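Chemist: Predicted model and sequence follow; I will ask about them next.
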Amino acid sequence: MRAGMLAGIGGLAAIPARATPLQDPYGTWTIQAENDAVSTLKGTSDQYYTSGLRINWTSGTDNQPAPIETLNHAILGPGVTRISLGVQQTIFTPHDTQAVNPPAGDRPYAGLMLGTVNLINDTDLSRSVFGIQFGVMGPAALGRQLQNGFHNLIGDTPNRGWSHQLQNQPIFQVQAGRTWRLPLADLYGIEMEMLPAVAAAAGDYRIYGSVADTFRLGQGLRSDFGTPTIGSGTDGTDAYRLTRPLAWYVFGNVTGYAVGYDATLQGNTVRNNSPHVPVNWDVGEIHAGVAVMWHGMRLSYSQTWQTQQFRGARSGLFNFGSVDLSAKF
């Protein structure tokens, strides 16, 4: 064990702080689904953040048009560049989904359809992301149609209060984040590392700042910077490059948010009678999961436990599951 630890420390010493990772010519397609029905706690199904779907494309390295490369380096500094383009839909419902008139103090019905454009910049020991999200919150996001259509398909009861959802509103936010890689040890081929991260966003969708740390254990950890969740917006973690034929890891993450504004909780910006609830400014999350990369594909599953996002929430720790499949072409 001592020899393995010394080998790991020696390997760290050989890595320059801003070393450039190897090129990756292949783009990455990702499809991801999140749902509160995939839950380890009883009583949180089909309420609050109830569903998320995302499709995303991430380019290969250093093959964007020259103006985009120049912009990436101007904002994020030296490193290997990518661009990420995606679309996502998220659905939020109250605790009581069978009330035709949802009671005051419960989370409003809301659907969002958002496009995402992110610039990604990698060194061996860091990943930086800067981008925008834009789209619509309200009936145009098709939240009611997707949720109740799926309920009808599986013979479940439709949610009855969608006529009181938040109204159509353009949504926009600027977002940025950085993740650092801190290798810890390599014990007989099993690697361990930490991934501390910071992120922030501002716009009429959300205003928040976050700090996080992830512990990972596995093989081929240098293949990526962790797995994404849909709500984060800074989905640069889709980018990966296999460093061995089979890479895998298990992980645990703790994230803390300071929330200044959330339109899905505080209602439409320009409508005084919009349904709304008071937001909690401090929100914590715990993530745990597993990821496997093989033959250019990555499959991951994670579970998230979240403290209450608004005053009056009834679920205690809210939790949901996330499944992510990526493939390179």
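Modeler: It's in.

Chemist: rest of the way, CA atoms for contacts and neighbours
Modeler: OK.

Chemist: Strands along the stretch 151-300 of the chain, start to end?
Modeler: 169-180, 182-187, 190-194, 197-203, 206-219, 246-262, 282-294, 297-306 (DSSP state E, counting those that start in this stretch).

Chemist: so can I have a markdown table of those showing mean neighbour count?
Modeler: As requested, the strands of the stretch 151-300 of the chain are exported to a markdown table (neighbours: other CA atoms under 10 Å):
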| stretch | mean neighbour count |
| --- | --- |
| strand 169-180 | 21 |
| strand 182-187 | 19 |
| strand 190-194 | 18 |
| strand 197-203 | 20 |
| strand 206-219 | 19 |
| strand 246-262 | 18 |
| strand 282-294 | 18 |
| strand 297-306 | 20 |
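
Chemist: One more to weigh against that first structure:
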Amino acid sequence: MSVGHKMYTAEDIEEDNPPEDDRPYAGWAYLSSSLIVESGWRQSIADVSVGVVGPTAQGHEVQRAVHDQIDASPEPQGWDYQLHDEVGVVGRYTDRYRARLVFGSGRGVNWGLDIIPGWTLWAGNVYTAAEAELIVRFGANLPDDYGGPIFHPVTNPESFFRPNRGGWYVYARGVRRLVAHNIFLDGNTVRDSRETEKERYVNQLYAGIAFHGPRMRVSATYSMPEHEFVAQQENDPYWAMQASWAF
């Protein structure tokens, strides 16, 4: 189980009335539940997220509270044009397959290379899409899981990992998505709202490094997304840090 909160804004948060072809303002608060099944070479994940999109998600209030704590930070505007309240549901199913090459060992270190292809289907009024992915990682004492932290468009990242003895690895992940529906670009399902023309096909690259021990993993990931909508002026690359502990 996990809880999440996301905010979406136009490029210039100081505009009272953002351009109509920019990303609509929206908040998204949700609860997720996941089921993970693994064999020696295959991982299957089914999860569902349920929450609310719109003012009830408190996107405006959260953004304003954060900006109030930062000196010289602009006051967020444009929230008068956010998406309306709507119950949001999105389900996801993922399959991944792992092939491992072991290069040898010495002094307690096993060097290995993992190649992990996979596919995902999303369905719901929040997000409907299909994606193909390829994960490659190389390192010392690779754990028996399926790559580093996996980040998703509208829900929490996957943080599950298999504890083992200490080691590290570098990894890269490439994703190709076909997007049928994205409420944060297409607008509300029933009520009229701001919307913009989305890109049907979206590519995204990730690269990072992870260190793991018997019960923990610490990672840093750099994300390089492509444009998600036609009028988007710039990509938004970012770094993400994650620390996980297995109980």
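Modeler: Cool, the structure landed. This is a predicted model, so every value here is computed, not measured.

Chemist: ok, back up a step: wait, which of the strands of the stretch 151-300 of structure 1 is closest to residue 118 of structure 1?
Modeler: Distance to residue 118 of structure 1, taken as CA to CA, is lowest for strand 169-180 among these, at 8.6 Å.

Chemist: Which helix or strand contains residue 8 of structure 1?
Modeler: If you go by DSSP states H and E, residue 8 of structure 1 is part of helix 2-13.

Chemist: quick one: that helix to strand 190-194, angle?
Modeler: 50 degrees (axes from the mean of the first three to the mean of the last three CA atoms, to 10 degrees).

Chemist: tell me how far helix 2-13 of structure 1 is from the chain's mean position?
Modeler: Relative to its chain's centre, helix 2-13 of structure 1 lies at 33 Å (CA atoms, centre = their mean, to the nearest Å).

Chemist: For that helix, list every residue counted as buried.
Modeler: Buried residues in helix 2-13 of structure 1, counted by 16 or more other CA atoms under 10 Å: 8, 12.

Chemist: Residues contacting it, please?
Modeler: 183, 184, 185, 186, 187, 188 (CA atoms under 8 Å, 6 or more residues apart in numbering).

Chemist: cool, and stretch 87-97 of structure 2?
Modeler: Contacts for stretch 87-97 of structure 2 (CA under 8 Å, 6+ apart): 41-53, 116-128, 146.

Chemist: again, 6 Å this time
Modeler: 41-52, 116-124, 126 (CA atoms under 6 Å, 6 or more residues apart in numbering).

Chemist: Also stretch 208-227 of structure 2?
Modeler: By CA under 6 Å, 6+ apart, the list of residues contacting stretch 208-227 of structure 2 reads 163-171, 203-207, 235, 237-246.

Chemist: mean shift between the helix ranked longest in structure 2 and structure 1?
Modeler: Longest helix in structure 2, counting residues (DSSP state H): helix 59-68. With mean CA distance after the TM-score superposition for structure 1, helix 59-68 of structure 2 departs from structure 1 by a mean of 1.2 Å once superposed.

Chemist: what distance separates that helix from the middle of the whole chain?
Modeler: With CA atoms, centre = their mean, you get 21 Å for helix 59-68 of structure 2.

Chemist: Over to stretch 282-292 of structure 1?
Modeler: With CA atoms, centre = their mean, you get 10 Å for stretch 282-292 of structure 1.

Chemist: post-alignment, it versus structure 2, mean distance?
Modeler: Mean for stretch 282-292 of structure 1 is 0.5 Å (mean CA distance after the TM-score superposition for structure 1).

Chemist: Relative to structure 2, which residues correspond to that stretch?
Modeler: Aligning stretch 282-292 of structure 1 against structure 2 (TM-score structural alignment) gives residues 201-211.

Chemist: before we move on, what about stretch 35-50 of structure 1?
Modeler: Counting by TM-score structural alignment, stretch 35-50 of structure 1 sits on no residues of structure 2.

Chemist: and what of stretch 103-123 of structure 1?
Modeler: Counting by TM-score structural alignment, stretch 103-123 of structure 1 corresponds to residues 19-39.

Chemist: go on, stretch 173-186 of structure 1?
Modeler: The aligned range for stretch 173-186 of structure 1 is 90-103, by TM-score structural alignment.

Chemist: what's the straight distance from one end of that stretch to the other?
Modeler: This stretch, stretch 90-103 of structure 2, spans 41 Å end to end (CA to CA, to the nearest Å).

Chemist: Apart from its chain neighbours, what residue comes closest to the equivalent of residue 54 of structure 2 over in structure 1?
Modeler: Matched to structure 1 by TM-score structural alignment, residue 54 of structure 2 sits across from residue 138. Of all residues not flanking residue 138 of structure 1 in the chain, residue 168 sits nearest, at 4.0 Å (CA to CA, 6 or more residues apart in numbering).

Chemist: Distance check, the closest residue to residue 131 of structure 1 other than its chain neighbours against residue 278 of structure 1.
Modeler: Nearest residue to residue 131 of structure 1, sequence neighbours excluded (CA to CA, 6+ apart): residue 118, at 4.0 Å. Using CA to CA, we find residue 118 of structure 1 at a distance of 30 Å from residue 278 of structure 1.

Chemist: These two - which one has more neighbours?
Modeler: The neighbour comparison of residue 118 of structure 1 against residue 278 (other CA atoms under 10 Å) goes to residue 118, with 25 against 17.
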